[in-house]
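Novice: This is a predicted model, with the sequence first.
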Amino acid sequence: MGRAPSYAAVGVACLLLYSNSLHGDFVHDDIPAIVRNQDVLGSSPLLQLFLDDFWGTPMSDAFSHKSYRPLTTLSFRINNWLHGLEPLWFHVVNVTLHIACSILFTRVAVRIAGLQTKFALLAGLIFAAHPVHTEAVSGIVGRADILACSIFLLSFLLYHDEELGKRKVTLSCCLAGLAMLAKETGLTVLLVNIAYDLYKSWPYVKRSILDGKRSEESVRFARRAAKVLVAMSVLLVLRVALLQGSLPKFSAQDNPSAFHPCPHVRLMTFCYLAVFNCWLLFCPTTLSHDWQMGSIPLVTSLADCRNIATCIFFGCCLLLAYRCFADFENHRHSPLVLGCLFLVIPFLPATNLLVTVGFVLAERVLYIPSLGGVLLVVYGAQLLYDSGILRQRAALICSIIILLFFSLRTIERNKDWSSREALIRAGIKALPQNAKMHYNLANFHRDSFQTQLAVLHYREALRLWPRYASAHNNLGTLMSDGEEAENHFQSAISIQPGHVNAHYNLGQVYRKANRSQEAVTMLERCIRLDSAYTPAYLLLAKLQPGPIAGRLLKHVTRLHPTNSDLLAHYADWLLQNYRVEEAILYYQRALKHQRDHQGALLGWAKSHLSRGKTYYLHFALSRWRAMKQQNENKSRIYSIVNTADLFIRSWDLYKQGQVTSQFHHSTTPSVLYQYDFAPVMEKGLDSESLRGIPQQRNPGSKR
C-alpha cells in the first residue's frame, strides 16, 4: 500500500473510532476550562486571554494554576464564536486534530523512523485506536495535548524530513514555541530534535572529536544544535517569567507521594508511577479520569511486591538504553532510538523530577509519549515478521488482536465520556476506593435532588479520605440539624483553614441560630480570605445596620460594575432608603448592561412613580409586555436555571484539592442573579457553588 492510501486509511479509522464521541456533553474539566471561562465565552478582552492561565485566572494571581496555554484557549474561544457552547463542534475539532496527529505520526514512522510502509500504517492505526487517548480526544480540554502533539510532530518533521526540503531549523523552533503555548510539554520537541540529530550525525561528530578535524557535516550539526539550544533557552526563560514569582499550589490529595516526608517513600512511589504509566500504554485495561486520593497507594516499604515490577522495568530500560547507545555507531535500529526518545523525553515533566505536578496520574499526559510506545511495539512486530514465515503469522495475529482490542476498548470508553453521570459511574467502577469518585457521585446526586444518596456517598468519601474538607463542607449543606451542619463546617475549616465556602456556610448556621455577632465574624473572615467573595458581602449587608449595608452593597457594585443584578440590588436598597435620584442612576446602569432586566425596569418605573412622574409608568409597562412575550419562549430555560442551585452541576470535577479550586472562579453572571439570592443562600453554598458568583478580574488582586 502506498503512502497516500495509508494516510487515508488512518484518517478513516480515527473517524470511525471516535464517531460515537461527537455527541458527548461538556464533562469533567470542560466545565471550568470552557463553560465557565470568561476567556472562552468572549466576555473578557482578547488580550486578557494571554494574561490568564488555562482556567481563566490571571497568571499574576498567587493562586493561579500557572498552566499557560493561550493557543488552546484561543481555539476554544473561536469554537464558541463560531458555534456557541455547542459540544458537538468542540468534539469535531478534537477528532480532527487526532486524525491529523495520527497521519503525521504515520509519516514520521515511514519517513524518519524508516519502518516499512505496511508497518508504518500499523503504527498509525494503533496510535489512532489506543484507548489511553480517549481522555485527550473525548474530553474536550484534552485538546491541549492533541494540539501540542500535532505541532510537536510538525516541528519534528520540518527538522528531519528531507522530502520537505532543506532542514528548516528556525521554523521548527518557532513551531516548538507554538506547541509550548498549546501545552507546556510541547517544548520537549526541541530536546527530541537535537537528540535524534545527534544520533544521526554521531559518526561525523565522533570523528571530529577524536581526530580534531571538523567535517562539513559536524559543523552543520553544531550550527543546528546552537540554534535549538538558543531557542530552548529563550522559551524556558519566557516560561519561567510567566510564573511571575510563584509556583502553583497543590495539596496532598492532588499528589500524595510528592508531600510525603520520607525521601525513600517519594522515590519508590515515583519510580512505581513510571512503571504504572508504562503499563497503561501497553495494557490499557483499567482507565479512569481521576487517579487522586489513594487510587495508587504509596510504596512505603522495600518489601512491597510492586518494587519487583519497578526493578524489572528499569532493568529493561537500561537494556534499551544500552542498545540505543550501541546503535549510535551503525544506525541499524533507528525506530528503536526514536521510539525511546519519544517515550522518555515528553514524559519527563510528569515524573515529578523537574517540578511537582498536581496529579498522581493523568492519561491525557500520555498522548505524546505514546508515540514512542507504539513505535517500539510496531518495530518489534517488524523484526518478528522479517525473521521467518512462522513468525510472520505470529506478528500478523498479534497485530490483529491488538488492533481489535484497542478499537473495542476505545469505542466503549468513549461512551463513558458522553455525560457527567456516565463518567462518574465509570470512575467508581474502575476505582471503587477513590474518595474523589464517591465525592463526585454525591455531588451528582445532590444536584439531582437525591439527598439520601448524596449523604451516603459523601460519608463514604470521608471514610476513605477522612481529611476531605470539601466533602465535609458539602455534607454540611445537606444536614437539617444545625449542630451537625456546624460540626461538618468546622471540620472543613480545621482541615483547610482557607476553605472560604465553609466559613461562609458556618456564618449561615450562626445567622439562623440568631448568633449574629459570630455570623458577622465568620463572614468577615470570608472577605479576608477572598476579597471578592460576593455572597459574604450580600449576607453582611443583611446583618448590618442601614448605612453599613449600603456601603457593602456599593462596594459589590464596584467589584462587578457590569453586573445588572447587583446594580439593581443596590438600587433597590437606595430606593428603600428614599435616595431616589441615586436609585434611578443605578437602575439605568443595570439596564444599560442588560436591557431586558425586569427587576431594574420595574424599580426604575417605581422610582419615577414615587416622584409623581406617571408617564414613565406607561413606557415601563409597554416594555414589560414586550419582554414578557419574548421570555415566554424561554420559560423552560428559566425553569432549569431556577432549579440549578447556582449552576453547581458538573463543577465537582475541577481538581478540588488545589487551593486554586477553592478561590478562583470563571463565571457567567447572567445565569446567577435571575432570581432572588435569599432562597439560595438559605440553602448554603457547597464547595462548587462559588464558581457561579461573579469574581473580580483584576490581575493584580490577591484573594
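Specialist: Right, received. Where do you want to start? Numbering: from 1, shown residues only.

Novice: contacts, neighbours, all on C-alpha from now
Specialist: Fine.

Novice: Could I get the contacting residues of the nearest residue to Cys340 once chain neighbours are set aside?
Specialist: Of all residues not flanking Cys340 in the chain, Gly372 sits nearest, at 5.8 Å (Cα to Cα, 6 or more residues apart in numbering). By Cα atoms under 8 Å, 6 or more residues apart in numbering, the contact set of Gly372 is Leu338, Gly339, Cys340, Leu341, Phe342, Leu343, Val344.

Novice: host element of Ser480?
Specialist: Per DSSP states H and E: Ser480 is located in neither a helix nor a strand.

Novice: Can you give me every residue that contacts it?
Specialist: Ser480 neighbours (Cα under 8 Å, 6+ apart): none.

Novice: Tell me how far it lies from Gln452.
Specialist: 12 Å (Cα to Cα, to the nearest Å).

Novice: so the residue nearest to Cys340 sits in a strand?
Specialist: No - using DSSP: H, G, I helix; E, B strand; the rest coil, the assignment for Gly372 is helix, not a strand.

Novice: Distance check, it against Ser150.
Specialist: 15 Å.

Novice: give me the number of residues near the residue nearest to Tyr272 when sequence neighbours are not counted?
Specialist: Leaving aside its sequence neighbours, Tyr272 sits nearest to Thr310 (Cα to Cα, 6+ apart; 5.6 Å). Thr310 has 20 neighbours, counted by other Cα atoms under 10 Å.

Novice: what about the host helix or strand of Thr310, distance to the chain center?
Specialist: Per DSSP H and E: Thr310 is located in helix 306-326. Its chain's C-alpha centre and that of helix 306-326 lie 32 Å apart, by Cα atoms, centre = their mean, to the nearest Å.

Novice: try this one side by side with the last:
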Amino acid sequence: MHLTKSQKKYIKKNLRKLTVSEIAERIKVNEIDLQKQLEKDLGEEKLNKIIQKNPSFLNKVSRPLSFQWPGLKNFIKVNVPFLLLLALLVFGVYANCLKNEFLSDDIAGIMQEKHIGNPFYFLVHQPINFFRYFFYAIVYNIFGLNPFFFRLLNVFLHLGSVLTVFMLISLLYNLNLAIIVSSIFAVHPLFTESVTWISGGIHTQYAFFNLLALLLYLLAKQQNWRKKLYFASLISFGMALFTTEKSAILPLIIISYEFSFDKISKNIKKILPYFVLSGVAAMIVFAGGNFSSRVTALHSQYYQEKGFYNPFTQIPTAISSYLQLLFWPDKLTLYHSEMAFSNRQFFFMVIITALYFGLLITSFLKRNLRQYFFWLSFFLIPLLPMLTPFKVAWIVAERYAYLGSIGIIVTISLIFQKFSRTLKNKYLTYATLAVIITSLSVRTIYRNKDWQNQDTLWIAAARTSPSSPQNHNNLGDMYGRHGDLPKAAEEFQTAIKLKPDYGDAYHNLANIYRLMGKNDLAIENYQNAIRFNPNLWQSYQNISVILFENGKIEQATSYINKAIEVNPNNPDLYVISGYIFLNTGNKEAAKTEFLKALQIDPNNQNAINFIKNIQ
C-alpha cells in the first residue's frame, strides 16, 4: 500500500500511543493493509524486541497473525487479572444452577441409561456422540448419578469456550475488545439452555473443541505451520466431530477467515484435512443410521410432522428469532412453539433477516469491511445444519445459537469500540458496559431458576409457550405427580387438542383415567396412543394388565405379546407374560417366560421369586 508523508509521520508519532485500528481510522486507510505494512516496515526482529521488553504491547495493537505470539505462559502472565475476571463471571452467573435436578432428556439420556458408565458401548453404538458420553462416563464413575457434577462439566466447558474466545480476540484484535466480547459471551442468558441444561451441554462441548481447533489453526499458521499446533488443531476438531456431527461446519469458518483476512488458495492444502474429517463424520452419520434414527425419533417421540420446511418462512423465523433473543433475551423457553405470526410480525422478521443478509453481502463485496463479513458469517455457518429444509431439527432452539452468537457479539463489540473512541469518554464507556454485563448476568441467574426442577421448567415454559403441546403434556405429568388428577387430565386433553396425533398425550391421559378407575376410557386412550405411535409398548402393556384384571386372559396375552414384539429387551414384559400363564395353570409356559426375563436381567427379583414358587 502507498502511504503519504503525512500519514507516515502520523504513524511514527502515534504507533506507541494508539492501536492500529485507531491509526487506520484517523489516516483513513484499511486496517488490515496497515497492519501488514507495519510488519513490513518495522520488521519482525524489531517488533519482537518491543514485545519482549513490554509484553503488554501485544494488547495495545490490533495485529495480524504474523506478529509474534508470546507463548501461552507469557500470555497468561500478562492477562491473569482478566482471565480470573472471566472465571468469576462464569461461576458467578451459573453457581445457582449447580444444585438443579436432572431435567427432560437428562432422565432418559443419563439417569435411565444403563450404559452411562461405559463409554466404549457408545463408541460402537453411537460413535458420532462418543466424546459426550466419554465425559459423562468420567463424571459417573467418579461421582455417580449426581446432577451437580454433570452440570459442573457444562460450566467448565463454557468457561473453556469463554477463555478461548478471549485468546482469539486478543490474537486478532486487542485486549479491550477481547474483554468486551468474552464478558458478554460469559454471562449472556441465551446460553443457559446450553450450560444449565445438562443435555444441552453437547452444544457447549462441541463449540469449545471447535473454538480451540480454530485458535490452534491460527497459531500454527502464525508460526509457519508448526506441526504440533496444526495436528493439535485437527485432534481438537476430531473431538468436536465425535461430540456431534453439527461441528462439521468448522472448515467453512476457516474458509471464511482465509477469505476475509488472507487468501484461500494460499493455505488450501492446510484446510483440506478439515474437510476430509468432516466427510468421515458425514459417512458415519449416514452409513451408521444416525440420520435416519434422528428423523424417526423426531417423528415417533416428538411427533414432528413429516415433509419439508419452507425455507422462505423457516430462515426468516430462525434468524430474526436468534437476533431478537441476543439483543433482548426476555422470552427464553425450551419450546419455541409460538410460530403463528401476523402478516405484520412476519414482515418485520423478513426485514430483520434481509438487513442481516444485506450487511453480509455488503461486507463480502467491500474489502475494507471483510472483517465484518467474517464475523457475520460466523453467526450463520454454525446454524446451517439446523437450517436445512429437512425436518431433522427444530426451527428455533436456543442451544443451536451457542457458537454462532459469538459472531454477532464480536460485530456489535467492534462497532461499539469504534463509537466509544469517537466519544472519547472512557467513563461513559465503562458505565455502559457495566450496565450491559450486570443486566445480562441478572437475567441469566433468574433464568437458571427456571431450570431448577421439572416443575419449575414446565411452569416457566407455559408462560412463553402456551401453544406447545409438549409443554401441556409435561404440565399434565406434573399435576399427576402431585395428585391433581382432574387438572392433569385437562392438560393432557389440551395437548391432544393442539396436536390430535400426539400419542404420548393419549397414553398419559389413559394413565390418569386408570388412576381414576375409568378403565373403559383408559383402554380407549391407550388404543389411540397405539394408533398414532405403534412403538408405545407401555400402552400395549397397560391394556394387557387391565384386560387381565377383568378376566379377559386371551386378549391380555395378545396385548402383552405385542408389547414384547415392540420392546423384546424389557425383562418386566416377560414377567407379566409369565404371570398370565401362571394364573391360567400353564406353569411350563410361565417358567419359560420367567427364564427369558432372567436372560436379559439375571437379577430380576420378580422372575426369581416366581420360579422359586413354581418349583
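Specialist: All right, it came through fine. No experiment lies behind these values; they were computed from the predicted model shown.

Novice: Would you mind reporting the TM-score between them?
Specialist: Once superposed, the chains reach a TM-score of 0.79 (TM-score structural alignment, normalised by the length of the second structure), with 528 aligned residues with a Cα RMSD of 2.7 Å.

Novice: what would the contacts of Gly372 of the first structure look like in a markdown table with distance to Leu121 of the first structure, neighbour count and secondary structure?
Specialist: Output for the contacts of Gly372 of the first structure, formatted as a markdown table (distance: Cα to Cα, whole Å; neighbours: other Cα atoms under 10 Å; DSSP: H, G, I helix; E, B strand; the rest coil):
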| residue | distance to Leu121 of the first structure | neighbour count | secondary structure |
| --- | --- | --- | --- |
| Leu338 | 17 | 24 | helix |
| Gly339 | 16 | 23 | helix |
| Cys340 | 20 | 21 | helix |
| Leu341 | 20 | 23 | helix |
| Phe342 | 18 | 24 | helix |
| Leu343 | 19 | 22 | helix |
| Val344 | 23 | 16 | helix |
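
Novice: Tell me which two in these are the farthest apart.
Specialist: Leu338 and Val344 (10.0 Å; Cα to Cα).

Novice: Quick one: map the residue nearest to Cys340 of the first structure onto the second structure.
Specialist: Gly372 of the first structure maps onto Gly407 in the second structure, with residues paired by TM-score structural alignment.

Novice: Same check on Val35 of the first structure?
Specialist: Checking with TM-score structural alignment, Val35 of the first structure has Met111 as its match.

Novice: nearest residue to its match other than its sequence neighbours?
Specialist: Leu145 (6.8 Å).

Novice: Whichever residue in the first structure pairs up with the one you found: neighbour count?
Specialist: Structural alignment places Leu145 of the second structure opposite Leu85 in the first structure (criterion: TM-score structural alignment). Applying other Cα under 10 Å, we find 18 residues neighbouring Leu85 of the first structure.

Novice: can I assume Leu85 of the first structure sits in a helix?
Specialist: No - counting by three-state DSSP, Leu85 of the first structure is located in no helix; its state is coil.

Novice: circling back to that earlier point, which of the contacts of Gly372 of the first structure sits closest to Leu384 of the first structure?
Specialist: Gly339 (17.0 Å).

Novice: Quick check: the aligned residue for the closest one in the second structure?
Specialist: Gly339 of the first structure maps onto Trp375 in the second structure, by TM-score structural alignment.

Novice: Could you report the distance from the residue lying closest to its match once chain neighbours are set aside to Ala186 of the second structure?
Specialist: In space, and not counting its chain neighbours, Trp375 of the second structure is closest to Gly407: 4.4 Å by Cα to Cα, 6+ apart. Going from Gly407 of the second structure to Ala186 of the second structure by Cα to Cα gives 14 Å.

Novice: I'd like to know how far Phe143 of the second structure sits from His158 of the second structure.
Specialist: Taking Cα to Cα, one finds Phe143 of the second structure at 20 Å from His158 of the second structure.

Novice: These two: which is more packed in?
Specialist: His158 (27 against 13).

Novice: The more buried one touches Phe208, doesn't it?
Specialist: Yes - if you go by Cα atoms under 8 Å, His158 of the second structure and Phe208 touch, sitting 7.3 Å apart.

Novice: can I assume Val355 of the first structure sits in a helix?
Specialist: No - secondary structure assignment (three-state DSSP) places Val355 of the first structure in coil, not in a helix.

Novice: OK, contacts around it?
Specialist: By Cα under 8 Å, 6+ apart, the neighbours of Val355 of the first structure are Pro349.

Novice: tell me which element Gly380 of the first structure falls in.
Specialist: Per DSSP H and E: helix 369-385 holds Gly380 of the first structure.
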